[in-house]
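J.: sequence first, then the predicted structure:
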Amino acid sequence: MESNGLEDKDVGPEVQISFPESVTSRIEEFMGGSEQFDSEEFDAVSYINRVFPTEQSLAGVDSAAARCEMRLAGVEADIRRLVRDQAQQRQDGHEGLLQAQQCISDLALQVTDINKKAGRSESMVREITAEIKQLDRAKSNLTAAITALNHYHMLCGAATSLRAMASQRQYSALLPPLQAVMQVLEHFERYRDIRSLSALRDDVTALRRALAAQILADFKEAFTAGKASTVSAKTLSEACGVVDALEPKVKRELLTWFTTMQLQEYEHLFSAEQECAWLTHVERRYAWLKRHLLAFEDGAGNVFPRSWKLSERITTHFCEVTKTQLTALLAARRSELDVKLLLYAIQKTYAFELLLHKRFQDDGAALPAGAGAELDVVVDPHAVFDADAKDPGSLGGAARPGGPWVGIIGSCFEPYLSIYISSLDSNLASLMDRFIQDAKTPLAPTAPAAEAGAVLSSCADLFLFYKKCLVQCAHLTTGEPMLELAGVFQKYLRSYAGSVLRAALPRAAAATTTLALVANLQTLATNQPAHTQRYSAAEISRVTSVITTAEYCLETTVHLQQKLKEKVVPRLAERIDLSPEQELFHALIGDCIAALVGELEAACEPALQAMARAPWLHVQTVGDQSTYVTQIIMHFKNTVPNLRDNLASSRKYFTQFCIRFANSFIPKFIQNIYKCKPISTAGAEQLLLDTHMLKTALLDLPSIGSEVKRPAPATYTKVVIKLMTKAEMILKLVMAPLEGVGGAAGGGEAFVAQFVQLLQDATLQDFHKVLDMKGARLGKAQLAALDALFKRAGAKRSDDS
């Protein structure tokens, strides 16, 4: 065939090309459809069976074969034609590629020629401009030389004139040439190697040094000689401008001398040997500076430029001297220091620092009056440490205003603030003693309705005092003393929880215990339930008040910790931790709830005992709920509504009470069910009815006696249903038959299977208790067989799980 003439290079690996379904359908549409032989799902056997369905149709095999051969020949002809066309297209593409390469070679030759011409043009331009550049360089050098000569001439003349004007103290006329000389010297900085310039520079430097010494001497003469001075204020004012033009150290030296000279009188008047130096006269120090600044600004202050801020410099030096003197005095006379004197000095100092802040750093905002006064505040006890509440007496809610003045003197008192903290400790101790005495006062027979479950007033008093202490201490410092204050707060929070709140809890008196014992004996004799109660209504109200108070303390302690961390410097914030005190209040609330649960259990205990003593074996018919159930429900109605009302503001703890009571009472009820033995089938049915009625009462416990019926919390409902269902299952097992057709051993397997299914977490001891309730008379062999069945059923259940 002609296709055999193809070159080997045209033969390559087959490439499978997959087109999207939309493309394939479009190709088939363009090509007039595809043959069914091209389909991937084509089945030759099915096709032959469809074309030749019967033996008679086999007669057309030859004609069909002829058609196939004709079609095959047509396909081969198409293939040969396509191969020839492909060969021609390959040759045309090769010729086009050669032509493109030739074009690229021609373009590269043209680019090379252009680059050569550009190089020749650049060389020609460089030759033309070379002489022009030389002329420009010569012009620049000539200009620089002329400028340097002019500067040198000016420098020589200025040095002579400056010396003459300095000798005559013509400071106003001296300033412009001096500034010009300073600029010229900067220009000649690069010419240090020229000898004449170096000599001239040294001459100017010596002149400036002499000028600085002369000005300083003029100031000393003017401010020490008094009226005998020959230097006028105008001359000094002009000399200040010259000082600004000299080296910065000249100005520093002059200002240091002047501020020291201004405070010589102060240092003498308030030296350590003088009585007025002690803290009792600290206000005199600040009054002296006020008078001195007024006199200075009216007189000598007019000599100096405003930009020098002489008043501020004098004040800063005054503060430094005062701080040094007070630090030495406090160290030497620490034994004479008490909290009253310390607070007086701190308040006067703080007020003075605020005055300086307003005088020198005022940005237009008025400071509050009496910012350093005592802070007698009244705060809402329900928002004592609210983050949004502003501290009374503070600047916009902040502990201290910004700026460098506040604390510039007062920081010397910080090491002695432990005296203040000790005073707060003593005050809190006295306050706590009063709280303890109030907690020990005898309870009234009945608590007023307005006070039942209310927060104790001592709690609000305590945190109001904490508020005042925190605000005051934050005004004094934000450093280590704040940690001491936090320690004092922790100490008295623990004391309040243990000595006040726990002391406020009622105790069951010995007489009450004796009466309860007598009542139980009477119950045994008369078979009647005894009504015992450890707490009176007033005592229960006191317990609920302790719960609400402990909750208030818990929440407020969290806010207190946040405020302490906000007030203290950031590096100390992590050392403040009141979580142990919070846990203490948590534990106290838990103990109170346990006491209330125990109280209600004690009230229901006689009814449970009556249930255990009832003759269940002789019950023949099932009636209404038993008397003991009525008594238990009565105790619920007498106790729970009062608790719910008292804990209306602490709903979550009332829910905890209900859950803890259910978890404690229902297991006791189940234990008393086990005591009801033996029991008849009717007795078991009656007990099952009672259990259902008690379950209904327990589910309604959170809203019992309330006009508004609320659904019980889901957690509580789940606990009650789970535990009471176990009680119901026990009674259903008691009613279940034990003996079958084959005797106890034969029928016991079904009973054991039912027992394991209904009480999946029961033990062998529970199994024996149910058998005792049924009154089953079993021999040792029968009991052993039942035990073996129970153990096998339990093991099988464990394997399945």
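T.: Everything's here; your move. This structure is a prediction, so every number in the text was calculated from the model and none was measured. Numbering: from 1, shown residues only.

J.: CA only for contacts and neighbour counts going forward, please
T.: Noted.

J.: quick one, what contacts residue 596?
T.: Neighbouring residues of residue 596 by C-alpha atoms under 8 Å, 6 or more residues apart in numbering: 540, 543, 657.

J.: hang on, the second one packs against residue 503?
T.: When you say that, I think you mean residue 543. No - in terms of C-alpha atoms under 8 Å, residue 543 does not count as a neighbour of residue 503; the distance is 10.7 Å.

J.: looking at those two, which has the bigger crowd around it?
T.: Using other C-alpha atoms under 10 Å, the more surrounded residue of residue 543 and residue 503 is residue 543, with 28 against 18.

J.: work out for me the element the more buried one sits within.
T.: Under the criterion DSSP states H and E, the helix or strand holding residue 543 is helix 537-567.

J.: what count of nearby residues applies to residue 333?
T.: 10.

J.: report the separation between it and residue 762.
T.: Counting by C-alpha to C-alpha, to the nearest Å, the separation of residue 333 from residue 762 is 79 Å.

J.: check residue 505 too.
T.: Applying C-alpha to C-alpha, one obtains 39 Å for the distance of residue 505 from residue 762.

J.: was I right to think residue 231 contacts residue 222?
T.: Yes - assessed by C-alpha under 8 Å, residue 231 is found in contact with residue 222 at 5.8 Å.

J.: could you pull out the strands for the stretch 201-350 of the chain?
T.: Counting by DSSP state E, counting those that start in this stretch, one finds no strands in the stretch 201-350 of the chain.

J.: next, residue 577: secondary structure please.
T.: coil (DSSP: H, G, I helix; E, B strand; the rest coil).

J.: mind listing what it touches?
T.: Shown in contact with residue 577 (C-alpha under 8 Å, 6+ apart): residue 561.

J.: check which residues of stretch 640-654 are buried.
T.: For stretch 640-654, the neighbour count (16 or more other C-alpha atoms under 10 Å) marks 640-647, 650, 653-654 as buried.

J.: second one coming, line it up with the first:
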Amino acid sequence: MHVHDELPHEVILAIERVLELKSGQTDADPLDALSNDFDPVGLLNDFFPDEASLAHIASVQARLVESQREIQREIDALQLELKQNQDPTRMHLIQEMISDLFGQMSRIREKATESEAVVRNITKDIQVLDLAKRNLILSMTTLKRLQMLVNALTQLEDFVKEKKYGEVAQSLSAIKQISGAFKQYTSVQRISQVWKRIQELQGEIRNHLDRDFDAFYLQDPAKPVKPAVIADACSVVDVLGPDVRAQMIERYVAIELKEYRRIFRTTDEAGQLDNISRRFAWFRRLLQTHEIEQGRVFPSEWKVGWHLLAKFSEITRDDLAGLLSKSGAPLTVKALLDNLQITADFEASMARKWATPFREMLNITATSHSAPPKTITSAFEPHMGVFVDAQDKALADMLAPHRKTRGLKSPRPSLDVDHDTPDDGDNKSSPIVLPSSTELFYFYGQSLEQCAKLSTGKPLFDLATVHKKWLRIYAEDVLVAGLKRPISQMRKSTESRFEVSELQQSALVINTADYCQTTALELEEKIRSKLNDEFKDKLSLQAERDQFVSVISAGIVVQLRELEAACEPAFAAMTRSSWTTLKQVSGQSAYTADLVNAVDQVVESVKPLVEQKKYLRNFLDKASSLILAKFTNSLVKSRPLKEIGAEQLLIDLQTVKACLLKMPGESLTTTTYTRGLTKSTTRLETLLKVIVTPVDPPEGFILNYTLLIKDASFSNFQKILDLKGTPKAEQNNLLDSFLTITSTNDDLEGTSFLSSLDMDPGGPAQLNSNLSSPGGSRVSLPLAGVVGATGESGIFANLTSPGTSGPSTGTSVADGRQGPGDRGQVFSDFRRFVSFGLRRDTQPPTQ
């Protein structure tokens, strides 16, 4: 089928819907399919699957002809049906029938409306009667209620006269319930009179109750009041409402505590601070008398005992606050804590008595219009500064022997550590951390528990502030001071032996600082769990923990300083090496054995001393950087190197690399460490391989430089010539050729790792933030990928890049940094190019 003969998809779907064909049926006749993808070859293969089937071609043809006839008859029938359905006369008839149907529906709707109006007229009178019936029922019900109210009011008057409080409670409750239905009818005169009488009766009842309760409270022998009468009267008070009940309780509490106010006046001896226990003993006796005598008549839900306690607490708190504020002599810590402890014990005993927290009892008994209640112990909080100051002084006294003193014996110079390592029997009991640190946190825990029992508000927060202060002092005056050498023991510039005692002291400080920063976090969580909510967000010991981390870093620097001292003789020997006199390469140099031995001694001394592996890894990372930095500095100082010297240094570098690779041991070696070390040594190897290459022919030497270094920096190429020891006369020709070759190569970078190489490493001491030479030498070769590295990772990552073409050989390149826009340029501006040409003209002619 051609493209233009294809049927649209919509037409195919319409035909299938008319012929009731379902697409996708597996058992359907392929000839019935209306798809545009009809395949006649496949159908013929179905009819004639093999050659033998060709003998039945006549029968197949006859069957197809019969199928064609049936389809044609079906088409004729459909065409006839379609013609009949599209008859205009029939369509007109259908439209008329629809119109008649709409007319019938309209007539039915009109008749329904008429019927509704007729029914409404018929039931109009009935609705009036229904309304009259409802009004009559309501009137009868209201009259009956009014009658009941009047009868109950009459009975209540009789009960009040006879003081039958039990019946008064029941009758008054019924009256209040019934009278609620008449609030909307108070404009009716009769109901208004009844309502007024109810109010008058309630006033009379309250007067009777006041007199009877007062008589009961005062216990007049001439007119005794039976407890049963007061018990019934309490039920009447409950009916009158919570305001009346509160007044009755308040009256009772005031009478009971009247004697307390008189006895314990703050101007009398009994009311002084040293007699605070007598106050609580008096209240316990009062509470016991209340529970045995008057308190038995009160309903339990009134919680009169709680109200007595709340009022007693209020009076006592005000008295104590006044006494503490007006105290003439300074308040001692012992007096404060003793009185506070007595008060806290009293509050705890009351909480145990009623199995309810003391503050919750105060909150339940407080009135809505009064200020939030406070505990008795809250009177001591403004004066808890005495306790906090005492803790501050105690901490000062406790740490005084440890501040600015060293906890270990004086160091002695020695390279022999066989008898001084922690594995020796004499040192098996050596502490892992300074005992003063455990004493400090033990003291913290004791003072925290003591203060939390007395107050969890501002005093506890102030105590936490004191704890923070002494953590900072401990870190600075004890730990950091322990890392500093006494002036009498300062290492001389010519002394090159490391101190085992320094390593032990620094490891002890590192372990102690780690213990302190970990325990400080636990301390913060413990204080936060006890503090009141308003102070929790203000508490943080993060700054103190950071300070201990800084102490750990300082301890690692001390260990690196000792490592540098141990390695200094070997690097000094390397610096003094005369590479120009070497005739051939003969194995590793003698200084490498001393270097490896010194590194092994220091590292093996440090490993068993430091507890946390993460700090050991940090030390090893920085130690590796330090060794490579010193190696590079010594290499630069020992120039000129010449080709034979560079080959010898390549062998020596492999020895140093092997030493550094095995330095951590199996348990501390990481992929990051190995990768960073390999990257650093690879750049050094690249530097030495360029120096090994002969300068003749110049094109080959320059090509080798561009392939290995991959930059077009004029100053970097001049550094290679300087390290190689190329004569000045030859340098001009090589620099000319370098400028010519690299100016046409746009693929070269403007800088490389050589840009950070310091050609004058003997300058003033410069500590680097990531890794510095603790002894003062400038570090120009940090380990790539070490902990704390920033910026570009690699050999020269810690030094700044040079400014474009850079200064002449021998000057420091740490003063400028090349911007990204200078990459791929030999000279950054015309002035530098002219100065280069003038320098060439002033050179003597080549010999």
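T.: Done, it's in. Computed from a prediction, not measured in an experiment: that's the story for all the values here.

J.: thinking again about what came up before, and the helix holding residue 543 of the first structure, what other elements does it pack with?
T.: Identification of packing neighbours for helix 537-567 of the first structure by 3 or more C-alpha pairs under 8 Å, 6 or more residues apart in numbering; DSSP states H and E yields helix 457-476, helix 502-504, helix 570-573, helix 579-613, helix 627-646.

J.: residue 301 of the first structure maps to what in the second structure?
T.: Taking TM-score structural alignment, residue 301 of the first structure has residue 295 as its aligned residue in the second structure.

J.: what's the match for residue 669 of the second structure in the first structure?
T.: Aligning on TM-score structural alignment places residue 669 of the second structure opposite residue 712 in the first structure.

J.: how about the nearest residue to that match once chain neighbours are set aside, what does it touch?
T.: Here the nearest residue to residue 712 of the first structure in space, its sequence neighbours aside, is residue 702; by C-alpha to C-alpha, 6 or more residues apart in numbering that works out to 6.0 Å. Residues counted as contacts of residue 702 of the first structure (C-alpha under 8 Å, 6+ apart) are 640, 644, 655, 658, 712.

J.: what about the aligned residue in the first structure for residue 375 of the second structure, neighbour count?
T.: Following TM-score structural alignment, the counterpart assigned to residue 375 of the second structure within the first structure is residue 408. Counted with other C-alpha under 10 Å, the neighbours of residue 408 of the first structure add up to 17.

J.: kindly report the same for residue 449 of the second structure.
T.: A count of neighbours around residue 449 of the second structure, defined by other C-alpha under 10 Å, yields 14.

J.: again with residue 501 of the second structure
T.: Applying other C-alpha under 10 Å, we find 19 residues neighbouring residue 501 of the second structure.

J.: remind me, longest helix of the first structure?
T.: Among the segments of the first structure that qualify as a helix by DSSP state H, the longest is helix 61-167.

J.: which residues of the second structure does the helix or strand just after that one align to?
T.: Proceeding C-terminally, helix 61-167 of the first structure gives way to helix 171-187 as the next helix or strand, assigned by DSSP H and E. Across the second structure, the stretch matching helix 171-187 of the first structure (TM-score structural alignment) is residues 165-181.

J.: contacts for the matching stretch, please.
T.: Contact partners of stretch 165-181 of the second structure, identified using C-alpha under 8 Å, 6+ apart, comprise 145, 149, 152-153, 155-156, 159-160, 195, 229, 232-233, 235-236, 239.

J.: residue in the first structure paired with residue 269 of the second structure?
T.: Residue-level alignment of residue 269 of the second structure against the first structure, with TM-score structural alignment as criterion, gives residue 275.

J.: which stretches in the stretch 651-800 of the first structure count as helices?
T.: Taking DSSP state H, counting those that start in this stretch as the criterion, the stretch 651-800 of the first structure contains helices spanning 651-675, 681-699, 714-735, 743-758, 764-774, 780-800.

J.: tell me which residues in the fifth one are buried?
T.: Applying a neighbour-count criterion of 16+ other C-alpha under 10 Å, the buried positions in helix 764-774 of the first structure are 767, 769-774.

J.: relative to residue 342 of the first structure, which of those is nearest.
T.: residue 769 (76.9 Å; C-alpha to C-alpha).

J.: surely the closest one meets residue 674?
T.: Yes - taking contact to mean C-alpha under 8 Å, the distance of 6.2 Å between residue 769 of the first structure and residue 674 places them in contact.
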